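> Predicted model and sequence below, questions to follow.
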Amino acid sequence: MTITYEYYHSLYVNLTNRCSNACTFCVRNKHDDVNGKDNLWLEREPSLEEIKADFEKRDLSKYASVVFCGYGEPAMRFDDVIVIAKWLKEKQPDLPIRINTNGQANLICKRDVTPEMAGCIDCVSISLNAENPEKYQKLCQSEFGGETAFSGILDFAARAVKYVPEVVFSVVDIMPEAEIEACRKIAQDCGVKFRVREFIK
């Protein structure tokens, strides 16, 4: 069972295969891994003890950051993400910790979780993917529906900037330029950074 895996210069954390979206373009629809060696499908979700034990096998000083991102949405286990992030900060305070997310944490947890990230999460990278609810739902097929999911994502980002040093909306580079620029404007309106990332085939 792959709990942590290396990707470029960071250590990634694979906590769950559950997700509130069923994105049409998701890499897990085509592959079992993202780095060519670690199968990210879990036979079951690891316990907190198993996650900590897996980290204990790693030399954390080797990595540029720890990233909560696997074959599922980290916010499906948000409380455990925070427990592990705080534990890691106690071990290595200067190690940057990022969450790669669909931005639906408040909808998933049914509460505003953004204050809980203060002091333990350094960056939240949110996959925006579209510039309006209709296109978002067509691409991402959220269990919350397009209107609720899209407005929830924007609200989550605007709240998160109060507690997290870096909040970023990201889109993939295969989007039409006009849609990318529309998403850039949304990021500006929410007061967050914007990044165009490479599409993983």
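In hand now; what should we look at?
> can we go C-alpha only for contacts and neighbour counts from here?
Noted.
> Please report how far Ala130 lies from Ile200.
Remark: distance between Ala130 and Ile200 (Cα to Cα, to the nearest Å) = 17 Å.
> Pro74 now?
The value you get for Pro74 to Ile200, if Cα to Cα is used, is 19 Å.
> So for these two, which sits in the more crowded spot?
Neighbours around Pro74 and Ile200, counted as other Cα atoms under 10 Å, are more numerous at Pro74. The numbers are 27 against 10.
> In this structure the more buried one contacts Asp80, no?
No. Assessed by Cα atoms under 8 Å, Pro74 is found out of contact with Asp80, at 9.1 Å.
> okay, now the one to match up with it:
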Amino acid sequence: MTIIYPEYTGLYINLTNRCPCACTFCIRQKAAGAEFENVDTLWLEREPTAQEVINAIKEESKQERFKNYKEFVFCGYGEPTEALDVLLEVADFLKANFSLPVRINTNGLADLINKKSVAPLLAGKIDALSISLNSSNPEIYEKTVRPVFKEKAFPAMLAFAQDAKKYVSKVILTTVATTITKEDEEECARICERLGVTYRIRRFVAVN
């Protein structure tokens, strides 16, 4: 069971398969993905406990390659905030034992998932959030992301991003290259400017 794995310059932490979305471009659909090239290895047999994650990180920290990591990233096939309690406990461990920044890659629906305001819980634990914006248009967003929360999802995601600015030093909203029009990307950039957050276009990775 792959709990942690190297990706780009980070050590990625895989907490759950659960996700309230079924994005049309997602690698979970077995057709195309926006983040990973290893389509089969990250499905979890079960969700790891916080202690199992911590133990895996401790073991990895003994490896020579550990010194090359630039950040810790909560990210896998599922939405990390679906396993919020485990995430927060592991983040506390990371902050207490290492100096690397900690990031969450998220769909931004943590408040709806957990039925409470999550951003304040991230203070002092999380340094960066990468939130999937996916479109500036709520209708296109819903068709692309296919969230179980339907029309509630888009405004909740934007509200979470705005709230998170108070507690997390770096908040980034992202779209995936080639999945929306240039005009939509330009409007996404304007939304991010209004919110006071960073906009980034992620690369698209086709999965054979």
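Great, that's in hand. These numbers come from a predicted model, not from an experiment.
> Post the TM-score for the overlay when you can.
Overall, the chain-to-chain superposition scores 0.94 on the TM-score scale (TM-score structural alignment, normalised by the length of structure 1); 199 aligned residues with a Cα RMSD of 1.7 Å.
> Tell me which helix or strand the residue nearest to the spatial centre of structure 2 sits in.
Most central residue of structure 2, judged by C-alpha distance to the mean C-alpha position with Cα atoms, centre = their mean, is Asn105 at 1.5 Å. Remark: Asn105 of structure 2 resides in strand 102-106, with elements defined by DSSP states H and E.
> how much does that strand stray from structure 1?
Between strand 102-106 of structure 2 and the aligned residues of structure 1, the post-superposition mean distance stands at 0.3 Å (mean Cα distance after the TM-score superposition for structure 1).
> so that strand corresponds to what in structure 1?
Residues 97-101 of structure 1 are where strand 102-106 of structure 2 lands when matched by TM-score structural alignment.
> thinking again about what came up before, what's the closest non-adjacent residue to the residue nearest to the centre of structure 2?
Leaving out its chain neighbours, the residue that sits closest to Asn105 of structure 2 by Cα to Cα, 6 or more residues apart in numbering is Ser130, at 4.8 Å.
> Kindly report the same for Leu121 of structure 2.
Nearest one to Leu121 of structure 2, counting by Cα to Cα, 6+ apart, is Leu88 at 7.9 Å.
> hey, which strand is longest across structure 2?
strand 170-176 (DSSP state E).
> quick one: that strand aligns where in structure 1?
The alignment of strand 170-176 of structure 2 onto structure 1 (TM-score structural alignment) spans residues 166-172.
> mean per-residue distance, that stretch to structure 2?
With mean Cα distance after the TM-score superposition for structure 1, stretch 166-172 of structure 1 averages 0.5 Å from its match.
> residue contacts, Leu15 of structure 1?
Applying Cα atoms under 8 Å, 6 or more residues apart in numbering, we find Leu15 of structure 1 in contact with Ile3, Glu45, Pro46, Phe68, Cys69, Gly70, Gly72, Pro74, Arg77.
> And the first one, how close does it get to Glu43 of structure 1?
Summarising the geometry, the distance separating Ile3 of structure 1 from Glu43 of structure 1, computed by Cα to Cα, is 11 Å.
> Compare those two (neighbour count), which wins?
In this comparison of Ile3 of structure 1 against Glu43, neighbours counted by other Cα under 10 Å, the higher total goes to Ile3 at 23 against 10.
> returning to that earlier point: mind listing what's buried in the match of strand 102-106 of structure 2?
Going by neighbour count (16 or more other Cα atoms under 10 Å), the buried part of stretch 97-101 of structure 1 is Ile97, Arg98, Ile99, Asn100, Thr101.
> Next: stretch 73-87 of structure 1.
Result for stretch 73-87 of structure 1 [16+ other Cα under 10 Å]: buried residues Glu73, Pro74, Ala75, Met76, Arg77, Phe78, Asp80, Val81, Ile82, Ile84, Ala85, Lys86.
> Go ahead and confirm Ser170 of structure 1 touches Ala130.
No. Using Cα under 8 Å, Ser170 of structure 1 and Ala130 do not qualify as a contacting pair, with a distance of 9.8 Å.
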